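Compute the structure for the input listed below.
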Amino acid sequence: MDFDNDEGATIATLYIERTEHGYAMRIDQHSDDYLLVTGALQPPALEPAAYEMDEEYRAQQMMLLHEGLHEVRREYAEHVFFYDEGDPFAFDPGNYVFMPAAGRDGSCFAIEERYARGTDWEDDERVPIGWDWVEKGPALMPDGSTQMRPQAEGTSLPSDIERLIDRARTWAREQSERAAAEEAVERELFQARLREGRGRSI
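Purely as a prediction, here's the structure:
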């Protein structure tokens, strides 16, 4: 569903998908104006659903996520930087983080592991019960300044791992395509300057 401004230009496209626990809403914004979204309920608590999944299954899905994210890293390594040893307690945006390789402006797609209450943080073999994810990007504020703001965020159960990997892949692909387009423009400008310089030397 498209939403237009008073001039008839589309400012956002809204997608709503049915999920196992309700509905997921995705917004593709087509303008640089600050878009405030209000009224959404918080994601359901993970524990009841996650505890129904045994630890072996959760560990299997954890490895699937790890391998899937590294596959995304390899596919878009030219334009996207990735690390998987982030520490949210040390101000990293997540345990897994994708960032634009060229400009570290704060844009990122980050995934943070969620654990059951009472988890022993010294246990190296602890297994998450789910994952929080957030996509951050620049947003134009009412005063004309630009600040990093969440563009989308959510929570994934172990059974939603494939969808979470797809989200990361979509973010990486969009960043890669944007970077490639900017590089193409820069190459064209460089070639134009070379042609102009040769023309003057004749």
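
can we go C-alpha only for contacts and neighbour counts from here?
OK.

for the chain, what spans make up the strands?
2-4, 10-19, 22-29, 80-83, 96-100, 108-114, 130-140, 146-156 (DSSP state E).

Tell me which of the ones you listed lies nearest to G197.
For those, the distance to G197 is smallest for strand 96-100, at 33.0 Å, taking Cα to Cα.

export the strands of the chain to CSV and tack on distance to R167 and mean neighbour count?
Listed next are these as CSV, based on distance: least, Cα to Cα, whole Å; neighbours: other Cα atoms under 10 Å:
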stretch, distance to R167, mean neighbour count
strand 2-4, 21, 13
strand 10-19, 14, 12
strand 22-29, 11, 13
strand 80-83, 14, 20
strand 96-100, 11, 23
strand 108-114, 9, 23
strand 130-140, 9, 20
strand 146-156, 10, 17
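
With adjacent residues omitted, what lies nearest to A24?
E17 (5.1 Å; Cα to Cα, 6 or more residues apart in numbering).

what angle separates the longest helix anywhere in the chain from strand 108-114?
Criterion DSSP state H: the longest helix present in the chain is helix 161-201. Per axes from the mean of the first three to the mean of the last three Cα atoms, to 10 degrees, the angle that helix 161-201 makes with strand 108-114 is 160 degrees.

here's the other one to compare against:
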Amino acid sequence: MDGPDFTLEEAAGARHGVIVAGVDEVGRGPLAGPVYAAAVVLDPALIPPGLDDSKKLTAAKRAALHDAICEMAVVSVASATVEEIDTLNILRASHLAMCRAVAGLPHMPRLALVDGNLLPADLPCAGQAVIKGDGLSLSIAAASIVAKFRRDCVMQDLAQHYPDYGWQTNMGYPSKSHRSALQKYGVTPYHRRSFKPVHNILYQDKNQSD
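Sure, this is the predicted structure:
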């Protein structure tokens, strides 16, 4: 079968009342903005049709599925700030956002299916790392859609305050236009100073002022 299914959730007992959450994060690659994570517990009898890896969906489809997921499933969303990313590093900040999302669920899952090859060290329940999980597990796919939609909304809002960087379309990722704007307009409070392109501009500006 193409696309994600409910096999991993069923193996963990999801159809017998066991709480199984899918967990995914969005925003590890951008030069700006927070990293977002979502934890989603699907109702086996009410799974929205069309769930897939968020990267394979159009923005309109993600928005519609986000609303359907929030209506039919139990959803928790969390983030880690730019300051936390720069302090901890992006991997640990992503894991922090995941842990916060799981902890925010009204009932602790028996198992969290976590996208990727590493489990967060502080995950508040048992976990299973699932490589390319957003293409395998419906719960992880749902989490990827929710996290992507919520983060995109934040970046589109920030773009209203910092219109020169194109965040409404590039979402903070290092597109050519975003990198050019960084060179031209400098670094905002929402840029990740620990990321090399941003760090280099700050270092370059410091050298020029010395």
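
What TM-score do the two superposed chains give?
Comparison of the two superposed chains (TM-score structural alignment, normalised by the length of the first structure) gives a TM-score of 0.26, and 96 aligned residues with a Cα RMSD of 5.9 Å.

hang on, the earlier thing: which neighbouring elements make contact with the longest helix of the first structure?
helix 55-75, strand 80-83, strand 96-100 (3 or more Cα pairs under 8 Å, 6 or more residues apart in numbering; DSSP states H and E).

which one of the ones you listed is the most hemmed in?
Sort those by mean neighbour count, taking mean count of other Cα atoms under 10 Å, and strand 96-100 sits at the top with a mean of 23.

So which elements touch that one?
Going by 3+ Cα pairs under 8 Å, 6+ apart, strand 96-100 of the first structure lies up against strand 80-83, strand 108-114, helix 161-201.

ranges for the strands of the second structure?
Going by DSSP E, the second structure shows strands at 20-26, 35-41, 74-80, 111-115, 127-130.

Tabulate the strands of the first structure (CSV), appending distance to Q61 of the first structure.
As requested, the strands of the first structure are exported to CSV (distance: least, Cα to Cα, whole Å):
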stretch, distance to Q61 of the first structure
strand 2-4, 35
strand 10-19, 18
strand 22-29, 21
strand 80-83, 19
strand 96-100, 15
strand 108-114, 12
strand 130-140, 10
strand 146-156, 11
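
out of the helices and strands packed on strand 96-100 of the first structure, nearest to A139 of the first structure?
Evaluated with Cα to Cα, these place strand 108-114 nearest to A139 of the first structure, the distance being 13.2 Å.

which secondary structure elements does the closest one contact?
Using 3+ Cα pairs under 8 Å, 6+ apart, strand 108-114 of the first structure sits against strand 96-100, strand 130-140.

Next, the angle from it to strand 96-100.
Strand 108-114 of the first structure runs at 180 degrees relative to strand 96-100, counting by the same axes, to 10 degrees.

quick one: strand 108-114 of the first structure to helix 55-75, angle?
Compare the direction of strand 108-114 of the first structure with that of helix 55-75 by the same axes, to 10 degrees and you get 170 degrees.

in the second structure, which spans are helices?
Under DSSP H, the second structure gives helices at 7-11, 59-72, 82-88, 90-103, 138-161, 167-170, 176-185, 196-209.

re the thing from before, for the strands of the first structure, which one sits closest to A168 of the first structure?
Closest among the strands of the first structure, using Cα to Cα: strand 108-114, at 6.8 Å.

Taking their axis directions, the closest one and strand 130-140 sit at what angle?
150 degrees.

can the helices of the second structure go into TSV with extra columns for distance to D115 of the second structure and mean neighbour count?
Listed next are the helices of the second structure as TSV, based on distance: least, Cα to Cα, whole Å; neighbours: other Cα under 10 Å:
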stretch	distance to D115 of the second structure	mean neighbour count
helix 7-11	12	16
helix 59-72	18	17
helix 82-88	19	18
helix 90-103	10	23
helix 138-161	7	24
helix 167-170	23	18
helix 176-185	28	15
helix 196-209	25	13
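
picking up where we left off before, I'd like to know which of the helices and strands packed on strand 108-114 of the first structure lies nearest to R178 of the first structure.
Nearest of those (Cα to Cα): strand 96-100, 9.9 Å.

Chain neighbours aside, what residue packs nearest to Q175 of the first structure?
Q175 of the first structure's closest residue in space is P100 (Cα to Cα, 6+ apart), at 6.6 Å.

Would you reformat the helices and strands packed on strand 108-114 of the first structure as TSV and include distance to G68 of the first structure?
Formatted as TSV, those follow (distance: least, Cα to Cα, whole Å):
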stretch	distance to G68 of the first structure
strand 96-100	12
strand 130-140	14
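
Alright, calling it a day.
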